[in-house]
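Chemist: Next come a sequence and a model predicted from it.
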Amino acid sequence: MPLSYSYSNFDEGDKELSNFAKALALPVRIAIIRIIMENNNAVNREALWEIPFNIETINKHVAELKNLGILKAQGFKGHITYSIDQSLFEHMAYRFAELFKHTRIFSTN
């Protein structure tokens, strides 16, 4: 009998961490995050257009990161500033650090 791997069987924290990792799993999204971080956590849309993708692709990924709660937008049409949700990133960074901390056991064997 094949094993059933139901997504609902996983810990909520593991699902949250997995979803965050999937949201950042594309190089264009990492580039968006990096540019925002390099600019003191505040950039306008045009600053992101230096990424070597077409504008529509960048805008699509910015919108998706915003819908996922990773990016925040302030301002009004034509004058929007994007920033990273710092509390979410700090929480996820901590969770990843905790996960990877356990890899040290591999180096002792």
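Modeler: Perfect, thanks for sending it.

Chemist: contacts and neighbour counts: CA atoms only from here.
Modeler: Will do.

Chemist: I'd like to know how far Ala21 sits from Ile30.
Modeler: Separation of Ala21 from Ile30 (C-alpha to C-alpha, to the nearest Å): 11 Å.

Chemist: ok, now which ones touch the residue nearest to Leu71 when sequence neighbours are not counted?
Modeler: Among residues not flanking Leu71 along the chain, Ile84 sits closest, at 4.6 Å (C-alpha to C-alpha, 6 or more residues apart in numbering). When contacts are counted by C-alpha atoms under 8 Å, 6 or more residues apart in numbering, Ile84 is found next to 33, 36-37, 41-42, 70-72.

Chemist: What subset of these is buried?
Modeler: Buried members of the contacts of Ile84, counted by 16 or more other C-alpha atoms under 10 Å: 33, 36, 41-42, 70-72.

Chemist: Now render those residues as CSV, adding secondary structure.
Modeler: Below are these laid out as CSV (DSSP: H, G, I helix; E, B strand; the rest coil):
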residue, secondary structure
Ile33, helix
Ile36, helix
Asn41, coil
Ala42, coil
Ile70, coil
Leu71, strand
Lys72, strand
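
Chemist: another structure for you, compare them:
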Amino acid sequence: MGITKTEHFTTTQNELAILAKAMGHPARIAIIEYLLKTESCICGDIVNELPLAQPTVSQHLKELKNAGLIKGNIEGNAICYCLNEEGFNKLKGFFETITSYLTTKECC
């Protein structure tokens, strides 16, 4: 496998790519949707919502957290997760730029 050469891209481009990659799995979308419905939750609650094993859910949570899309706080023996506003604001800005472009330009 080749080297990605991320140093040839801007910090913003690399950050957006990490965010997009983290969202590139249906289980992660399901986790985000679940977190949208709840104030916060314990990992076990998420496991009960998905047709996946606990270690698999934990790996998806780790990917979302590493990308900056969710935050987790340890409360006793459990970790409570919630959405990370900062990560989603970056995505929002990117998609607002695209939406603005699409509403003002005509394509072939």
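Modeler: Thanks, I have it. Quick caveat, the model's predicted, so the values are computed rather than measured.

Chemist: TM-score for the pair, please.
Modeler: Once superposed, chain against chain, the TM-score is 0.78 (TM-score structural alignment, normalised by the length of the second structure); 103 aligned residues with a C-alpha RMSD of 2.1 Å.

Chemist: in the first structure, which spans are strands?
Modeler: For the first structure, the strands defined by DSSP state E occupy 43-44, 71-76, 79-84.

Chemist: wait, which of the ones you listed is closest to Ser107 of the first structure?
Modeler: Nearest to Ser107 of the first structure among the strands of the first structure is strand 79-84; the distance by C-alpha to C-alpha comes to 34.1 Å.

Chemist: got the buried residues for the closest one?
Modeler: For strand 79-84 of the first structure, by 16+ other C-alpha under 10 Å, it's 80-84.

Chemist: so what secondary structure elements neighbour the longest helix belonging to the second structure?
Modeler: The residue-count maximum for a helix in the second structure (DSSP state H) belongs to helix 85-104. Under the contact definition 3 or more C-alpha pairs under 8 Å, 6 or more residues apart in numbering; DSSP states H and E, helix 85-104 of the second structure sits against helix 11-22.

Chemist: tilt between the helix it packs on and helix 85-104?
Modeler: Inter-element angle recorded for helix 11-22 of the second structure and helix 85-104: 100 degrees (by axes from the mean of the first three to the mean of the last three C-alpha atoms, to 10 degrees).

Chemist: Residues contacting helix 11-22 of the second structure, please?
Modeler: Residues from elsewhere that reach helix 11-22 of the second structure (C-alpha under 8 Å, 6+ apart): 6, 28, 63-64, 67-69, 87, 90-91.

Chemist: That one vs the first structure - mean distance after superposition?
Modeler: Superposing on the first structure and averaging over aligned pairs (mean C-alpha distance after the TM-score superposition for the first structure), helix 11-22 of the second structure comes out at 1.4 Å.

Chemist: Now do the buried residues in that helix.
Modeler: 15-16, 18-19, 22.

Chemist: Same check on stretch 95-109 of the first structure?
Modeler: Arg95.

Chemist: Can you give me the end-to-end span of it?
Modeler: Stretch 95-109 of the first structure end-to-end distance (C-alpha to C-alpha) = 25 Å.
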